[in-house]
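Just to be clear, the model below is a prediction. Sequence and coordinates:
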Amino acid sequence: MKKVTHIVEELVTPIVTHMGLELVDIEYVKEGKNWFLRVFIDSPTGIDIDQCGVVSEQLSEKLDEIDPIPHNYFLEVSSPGAERPLKKARDFERAVGKNVYVKTYEPIDGQKEFEGLLTAFDGQTVTVEVKVKTKKKTITIPYEKVASARLAVIFS
């Protein structure tokens, strides 16, 4: 049996593609007593609430047709926000030149968390320029060691 997120991806991809949008991520999680199906969409120019509404309505119709979820859940369609997750290689490629927050599976130079400017991504390594006190330091992280990453909003 396919996972709910895979089924939803198959249903929502044609909808967002037709609208000129990008599917960023899908989450299916239980929080407290409630289940949530969250679909994150975006475009190079951003998205608005009307686009989220259209995707939500069309996806809801498709989900009602095949009914892949056996219990009640809340469907949420939204932008990934300013601190969008970086999950795929193309996300890292687009984020070069932007501030990021990266967690690793194991320590690199004694640390597992890095925040700074993503200066390069070559498919094998993620290069982040971090500030250590008043100096800048370049950290090269093997891509397979990245546990999670997201864009970072840094206030200065």
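Perfect, thanks for sending it.

from here on, contacts and neighbour counts on C-alpha atoms
OK.

how about the strands in this structure?
Here the chain has its strands, by DSSP state E, at 22-31, 34-42, 74-78, 99-108, 111-121, 125-132, 135-142, 146-151.

And the first one, what's buried?
Spelled out, that is strand 22-31. Across strand 22-31, burial judged by 16 or more other C-alpha atoms under 10 Å covers 22-26, 28.

As JSON lines, the strands of the chain with distance to residue 12 would be great.
JSON lines is the format used below for those (distance: least, C-alpha to C-alpha, whole Å):
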{"stretch": "strand 22-31", "distance to residue 12": "8"}
{"stretch": "strand 34-42", "distance to residue 12": "9"}
{"stretch": "strand 74-78", "distance to residue 12": "11"}
{"stretch": "strand 99-108", "distance to residue 12": "28"}
{"stretch": "strand 111-121", "distance to residue 12": "29"}
{"stretch": "strand 125-132", "distance to residue 12": "30"}
{"stretch": "strand 135-142", "distance to residue 12": "32"}
{"stretch": "strand 146-151", "distance to residue 12": "23"}
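
My guess is residue 47 contacts residue 77. True?
No: at 11.0 Å, residue 47 and residue 77 do not qualify as touching, with contact defined as C-alpha atoms under 8 Å.

second one coming, line it up with the first:
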Amino acid sequence: MKRAPEHLVNLIEPIVEGLGYECVGIEYHPQPKHGLLRIYIDSANGILVDDCSKVSHQISGVLDVEDPIQGNYQLEVSSPGADRPFFYAHQFEQFIGSAVLVNLYQSIAGRKKITGVIDKVVDDIITLREVGQVFEVPFVAMSKARLVPDYLIEKGGRNGK
């Protein structure tokens, strides 16, 4: 989860929400020559290319005026997709019973990656159930977390057993 700095989140989220979309999260990957600012949007009706274009146009205008990022960067607006990333602990709650792939900053029970089903979320602790094991993972220990579409588990992909 390469989340964007708070000043970018505070600038972008209200614009996305003002256009009627959910701002799932914002990634920022600064690079000396070609940085990347990626904004994930969603809505109850799903996301089409036109939605991404509409949000991109609005965000571009504000970023040009406010100029919060030094140097060159690429702006991407995208739906979260089937392998939706998680940016906040509360986002796990709506996917209880679904599988996630979690990368950790430091190992928990000898593991730096866990693919498991979300059992519950209490405060910022996400309980994951993997075949024969239960992991209580603090959200702050996660470097990256993504939903694992059911078909990947069924077919044995991404650590599916």
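Received it, and whenever you're ready, just let me know what you need. As the structure is a prediction and not an experimental result, all values here were calculated from the model.

Tell me how the two chains score on TM-score.
Put the two chains on top of each other and the TM-score (TM-score structural alignment, normalised by the length of the first structure) is 0.80; 149 aligned residues with a C-alpha RMSD of 2.3 Å.

any residues in contact with both of residue 47 and residue 77 of the first structure?
Here residue 47 of the first structure and residue 77 have residue 41 as joint contacts, going by C-alpha atoms under 8 Å, 6 or more residues apart in numbering.

Who has more neighbours out of these two?
Under the criterion of other C-alpha atoms under 10 Å, the comparison of residue 47 of the first structure against residue 77 puts residue 77 first, with 21 against 16.

Does the more buried one touch residue 54 like I think?
No: if you go by C-alpha under 8 Å, residue 77 of the first structure and residue 54 don't touch, sitting 9.4 Å apart.

Just give the nearest non-adjacent residue to residue 114 of the first structure, would you?
Excluding its sequence neighbours, the residue lying closest to residue 114 of the first structure (C-alpha to C-alpha, 6 or more residues apart in numbering) is residue 102, at 5.1 Å.

Longest helix of the second structure, counting residues only.
Criterion DSSP state H: the longest helix present in the second structure is helix 49-66.

neighbouring contacts of that one?
12, 15-16, 19, 41, 75-79.

Repeat the analysis, applying 7 Å as the threshold.
Helix 49-66 of the second structure has contacts (C-alpha atoms under 7 Å, 6 or more residues apart in numbering) with 12, 16, 77-78.

Also stretch 20-36 of the second structure?
Taking C-alpha under 7 Å, 6+ apart as the criterion, the residues outside stretch 20-36 of the second structure that touch it are 2-4, 9, 13, 16-17, 37-43, 72-75, 87.

Check stretch 107-119 of the second structure too.
Outside stretch 107-119 of the second structure, the residues within contact range by C-alpha under 7 Å, 6+ apart are 96-104, 106, 127-130, 159.

From the residues you listed, keep the buried residues only.
Buried by 16+ other C-alpha under 10 Å: 96, 98-104, 127-130, out of those.

could these be laid out in JSON lines, adding distance to residue 137 of the second structure?
As requested, those are exported to JSON lines (distance: C-alpha to C-alpha, whole Å):
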{"residue": "96", "distance to residue 137 of the second structure": "14"}
{"residue": "98", "distance to residue 137 of the second structure": "16"}
{"residue": "99", "distance to residue 137 of the second structure": "14"}
{"residue": "100", "distance to residue 137 of the second structure": "12"}
{"residue": "101", "distance to residue 137 of the second structure": "12"}
{"residue": "102", "distance to residue 137 of the second structure": "9"}
{"residue": "103", "distance to residue 137 of the second structure": "11"}
{"residue": "104", "distance to residue 137 of the second structure": "9"}
{"residue": "127", "distance to residue 137 of the second structure": "6"}
{"residue": "128", "distance to residue 137 of the second structure": "7"}
{"residue": "129", "distance to residue 137 of the second structure": "11"}
{"residue": "130", "distance to residue 137 of the second structure": "12"}
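
Quick check: the two most widely separated of the residues you listed?
Distance extremes for these: the farthest pair is 96 and 104 at 19.6 Å, using C-alpha to C-alpha.

is it true that residue 136 of the first structure touches residue 128?
No: contact criterion C-alpha atoms under 7 Å: residue 136 of the first structure and residue 128 do not qualify, at 10.0 Å.

what do the two both touch?
Common contact partners of residue 136 of the first structure and residue 128 (C-alpha under 7 Å, 6+ apart): none.

State the distance from whatever residue of the second structure lines up with residue 147 of the first structure to residue 57 of the second structure.
Taking TM-score structural alignment, the alignment pairs residue 147 of the first structure with residue 143 from the second structure. Going from residue 143 of the second structure to residue 57 of the second structure by C-alpha to C-alpha, to the nearest Å gives 30 Å.
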